[in-house]
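Starting from these lines, generate the structure:
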Amino acid sequence: MLFIQTLWQRLGPVASRPSWKELTRSSLGVGLGIALACLLIGLADHFYPHLLFLFAPLGATAVLVFAVPSSPLAQPWNCVVGNTVSALYTLLLLGLFAPLPHIALATLAVAGAVVLMLLLRALHPPGGAVALMMVLAAEQLLPVDWTLLIPVTVLSAAMVIVGVCYHRACGRSYLHHFVLSNKTQRPATRLALSEEDLQQLLQRFDQSYNLTPEDLGDLLAAAEENAIKRRLSSVSCGAVMSANLLTIHVETPLEEVAELFHRHLIKSLPVVDEQGELIGRVLRADLFDWLWQNHHSRQHQTLWKRLRNRSPKGFSTAKDLMRMPEMSVQEDTPMGDLLHDLASHDVQFIAVLRGKVLVGVITRSDVIRTLLALNQ
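Just a heads-up that it's a prediction; the model follows:
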């Protein structure tokens, strides 16, 4: 029993079970691609009979384009160039060495097609099938009919075009860039790794034809985020927050607000009501923007004079500069739940509440301090 279990683990399926969404999207895409190829053939027959026809490797191309679009083997260059160069090479082989046995022709055709695809960075598994298909049909092909290149190239390109449109409509990424040089490469992820570093990792583990550098970067970034999230899952926001609060009220004079910003290196102040519930925030930048707008008319006055000598209709209290609260969490919320929000939002602080009452704030400095403590 143990032997059978071990054998199954080694020889059984490796890929994870697909979701119903992925299963439906892939099967519909493949069906749509083949159906449109048939329509294109029918349309061409009205003008040039038998110019286009279905060939078996096109089904394999459809599987790659619609089921594994992120694979380098499924990219447009690989699909079109891989199939075309394999067909062209095999036709040349049949034209020059037709007397050779089928075994020799099949060996030379498939092996040579793989070499050419690798050299052109266009490896595409159906390309090997194209080469073998032409050898198996050699008796019907001789003398060589060069028009056979047309259906291979045209239908491969049509499958790619359908794939681009279909994946874009589904909101899925298909087209992947490749690096031309170190000068033109761009960062692939939030990691401290360049695209060249990611490509070297793929080559080190022989995965260059399974993943793109961008895919690898996304996987590493997601793994890193999950690892940090798991480590922070046992730490609550209440344990991380800064409880020594500096707060203001809606009727706090702007003179006092400016004094707080002057004495403390903070970028925003939370606004609370009489019960201590968070109702808004005042940004340091908003206060100084307002002061700057009045600079030309009173440029020789001090900060305090500008505030004291304001007109009755001007800004006077925190209420006039207050913005709505941006983000808040309960104090028992795990810190791991905040990582995505902190990464995707440029927030000054995250308010920590006990019910509706403000009990603390979390800044990026608090998060960094917590991460450093966990790593010690």
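
Please count neighbours and contacts with C-alpha atoms only from this point.
Fine.

List the buried residues in stretch 56-74.
57-59, 61-74 (16 or more other CA atoms under 10 Å).

Please disregard the earlier target; I meant stretch 364-376.
Those would be 367, 370, for stretch 364-376 by 16+ other CA under 10 Å.

cool, and stretch 211-231?
Buried residues in stretch 211-231, counted by 16+ other CA under 10 Å: 211-218, 220-221, 228-229.

Please give the element, helix or strand, for Leu358.
strand 357-362 (DSSP states H and E).

Revised request: answer the last question for Asp286.
Going by DSSP H and E, Asp286 is in helix 284-293.

from the chain's centre, how far out does that helix sit?
38 Å (CA atoms, centre = their mean, to the nearest Å).

I'd like to know which elements that helix is packed against.
Helix 284-293 sits against no helix or strand, with contacts defined as 3 or more CA pairs under 8 Å, 6 or more residues apart in numbering; DSSP states H and E.

the strands in the stretch 251-376 of the chain, which residues?
268-272, 278-283, 328-330, 350-354, 357-362 (DSSP state E, counting those that start in this stretch).

any chance of those strands in JSON lines, with distance to Asn78 and mean neighbour count too?
Converted to JSON lines, the strands of the stretch 251-376 of the chain look like this (distance: least, CA to CA, whole Å; neighbours: other CA atoms under 10 Å):
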{"stretch": "strand 268-272", "distance to Asn78": "53", "mean neighbour count": "23"}
{"stretch": "strand 278-283", "distance to Asn78": "53", "mean neighbour count": "22"}
{"stretch": "strand 328-330", "distance to Asn78": "49", "mean neighbour count": "19"}
{"stretch": "strand 350-354", "distance to Asn78": "48", "mean neighbour count": "22"}
{"stretch": "strand 357-362", "distance to Asn78": "49", "mean neighbour count": "22"}
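
I have a second one here; can you model it like the first so I can compare?
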Amino acid sequence: MFHSRLEWLNTLKPNFKVLPLKERLLCGLGALLGLALSSFISWWVLGDINAWYIAPMGASSVLLFAVPASPLAQPWNMVVGNIIAGIIGVTCAMYIPNLTEAFSVAVGMSIILMMTTDSLHPPSGAVAITAVLGGEAVHELGYHFIFYPVLLNSMLLLVIAIVFNRLLGKQYPQMAQINQRSKDPTPTQKVTIQPQDIQATLDQQTELLDISEYDLQKIILAAQEKANARGISQFKCQDIMTKDVISLNENEDIHSALDKFKHMNLMSLPVINAQQQLVGTLALYEVVEWFKRATDLRTTWQRQVKDIMVRQVITVKPEQPIQDLVPYFVERSFNYIPVVEKQKMVGIISRADMIAALNQQLNVAA
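Next up is the predicted model:
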């Protein structure tokens, strides 16, 4: 009996991924910082106005910091949704005497207009209610309520969310599509599931899904790669990597680095320190950009590779299957990926290495 009740309760739970403890703590920390900083700034700007901060921002912080990939959490949704709800809420408070009727109409109309303008933001429903039930302090503001605190709160919280998510390496706001170079499908999509296939399927859905088409594409492509990998024997990165790696030292002079690029006819090189640890990567175009800025006094201090290199580098481990590398070479056009073990670079895998290995796998499969 107890077991059956437990199973019934499980049917009420969402099919939602539970993040690791570290990620959950970071989400909570982001909301804490976002609300604390934005409320302090609102108080500093608005002074004695009692409505300097509104409760719906707490609901917005859940979306911005816990599920920033949600379409409902995007900047357009938050700003436009809150403005629409604020306008309708204030208008209903002014012209509908009965409070129950006023906030009911305000929320209903807000939902319709937000869905019409593709700006649905659930906390905006609470903004509409706050405009009606916020008391005399809110009613005295009239339509100024839309600008402060609603718009001020929204913009402050949004800016903090963008900075915080970017510091954690999360893409926020979400990009519109996977292929940033062309409107055409990416190379992987051309031979598997294409965006129009996903769009056609979504068009047949009658309910609103809380996932962007962009994220749906990424999930489907990742699943497709895993399914394909089951059918072929996998090389590991250590099997195809080049161990005799040409690299730059972080303290190397930029002119010297350019000579190495010219001599080796390469477009980018990994950068290591004195302990042979990978610390960055430098592309030829970044050296060219440095030469273009050479007369700028603000860049006269840049003399060494470490001054202009990119410090965030995608790396792999020797034991990883090479299928893990395909998205970087195909979707993001990487020239090479460093192989790192115990914080030291032990090799690199170039696009040519990948082509040769995948060709061999195709021949075996045939």
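
what TM-score comes out when they're superposed?
Counting by TM-score structural alignment, normalised by the length of the second structure, the TM-score of this superposition works out to 0.63. Behind it: 265 aligned residues with a CA RMSD of 3.5 Å.

Quick check: the lengthiest helix in the second structure compared with the first structure, mean distance?
The helix spanning the most residues in the second structure, taking DSSP state H as the definition, is helix 21-46. Averaged over the aligned pairs, helix 21-46 of the second structure sits 1.3 Å from the first structure after superposition, using mean CA distance after the TM-score superposition for the first structure.

Quick check: buried residues in that helix?
Those would be 26-27, 30-31, 33-35, 38-39, 41-43, 46, for helix 21-46 of the second structure by 16+ other CA under 10 Å.

Same check on stretch 125-144 of the first structure?
Under 16+ other CA under 10 Å, the buried positions of stretch 125-144 of the first structure are 125-135, 138, 141, 144.

I'd like these laid out as TSV, including secondary structure and distance to Ser19 of the first structure.
TSV is the format used below for these (DSSP: H, G, I helix; E, B strand; the rest coil; distance: CA to CA, whole Å):
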residue	secondary structure	distance to Ser19 of the first structure
Pro125	helix	25
Pro126	helix	26
Gly127	helix	29
Gly128	helix	30
Ala129	helix	29
Val130	helix	31
Ala131	helix	34
Leu132	helix	34
Met133	helix	34
Met134	helix	37
Val135	helix	39
Ala138	helix	42
Leu141	helix	44
Val144	coil	46
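
just the helices in the stretch 1-150 of the first structure please.
With DSSP state H, counting those that start in this stretch as the criterion, the stretch 1-150 of the first structure has helices at 2-11, 20-45, 57-67, 76-96, 102-119, 125-136, 138-141, 149-169.

Determine which of those approaches Glu195 of the first structure most closely.
helix 76-96 (19.9 Å; CA to CA).

And for that closest one, what's in contact with it?
Residues from elsewhere that reach helix 76-96 of the first structure (CA atoms under 8 Å, 6 or more residues apart in numbering): 61, 72-73, 105, 109, 112-114, 116-117, 121-124, 126-128, 130-131, 134-135, 138, 142-144, 146, 149, 152-153, 156-157, 160, 175.

hey, where'd the helices end up in the stretch 251-366 of the second structure?
In the stretch 251-366 of the second structure, the helices defined using DSSP H, counting those that start in this stretch lie at 254-264, 284-292, 305-308, 326-330, 351-365.

Which residue numbers in the first structure does the second one align to?
Helix 284-292 of the second structure corresponds to no residue of the first structure when matched by TM-score structural alignment.

Report the buried residues of that helix.
Under 16+ other CA under 10 Å, the buried positions of helix 284-292 of the second structure are 284, 287, 290.

closest to Ile355 of the second structure among these?
Among the buried residues of helix 284-292 of the second structure, Leu284 lies closest to Ile355 of the second structure (CA to CA), at 23.0 Å.

From Asp244 of the second structure, how far off is that closest one?
20 Å (CA to CA, to the nearest Å).

Who are the contact partners of the nearest residue to Asp353 of the second structure once chain neighbours are set aside?
Leaving aside its sequence neighbours, Asp353 of the second structure sits nearest to Ile240 (CA to CA, 6 or more residues apart in numbering; 6.4 Å). By CA under 8 Å, 6+ apart, Ile240 of the second structure lies in contact with 349, 353-354, 357.

Make CSV out of the helices of the stretch 1-150 of the first structure and add distance to Val179 of the first structure.
Compiled in CSV, the helices of the stretch 1-150 of the first structure are given as follows (distance: least, CA to CA, whole Å):
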stretch, distance to Val179 of the first structure
helix 2-11, 35
helix 20-45, 28
helix 57-67, 21
helix 76-96, 14
helix 102-119, 16
helix 125-136, 23
helix 138-141, 39
helix 149-169, 20
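
so which of the ones you listed gets nearest Thr184 of the first structure?
Across the helices of the stretch 1-150 of the first structure, closest to Thr184 of the first structure is helix 76-96 (CA to CA), at 19.4 Å.

mean per-residue distance, that closest one to the second structure?
Looks like 1.0 Å for helix 76-96 of the first structure (mean CA distance after the TM-score superposition for the first structure).

can you state the direction angle for that helix and helix 57-67?
Using axes from the mean of the first three to the mean of the last three CA atoms, to 10 degrees, the inter-axis angle of helix 76-96 of the first structure relative to helix 57-67 is 170 degrees.

how distant is helix 76-96 of the first structure from the center of its chain?
33 Å.

what range in the second structure does it sit on?
Counting by TM-score structural alignment, helix 76-96 of the first structure falls onto residues 75-95 of the second structure.

Which positions within the matching stretch qualify as buried?
Across stretch 75-95 of the second structure, burial judged by 16+ other CA under 10 Å covers 75-93.

sorry, back to before: between the strands of the stretch 251-376 of the first structure, which one is nearest to Val14 of the first structure?
strand 328-330 (40.6 Å).

Residue in the first structure paired with Asn172 of the second structure?
No, residue 172 of the second structure isn't Asn; it's Tyr. Checking TM-score structural alignment: Tyr172 of the second structure goes with Tyr174.

Report the contact partners of that match.
Neighbours of Tyr174 of the first structure in contact, by CA under 8 Å, 6+ apart: 69-70, 75, 163-164, 167-168.

quick one: it from Ile350 of the first structure, how far?
37 Å.

ok, and the residue most central in space within the first structure, which helix or strand is that part of?
When CA atoms, centre = their mean is applied to the first structure, the residue found nearest the centroid is Asp218 (6.2 Å). Applying DSSP H and E as the criterion places Asp218 of the first structure in helix 213-232.
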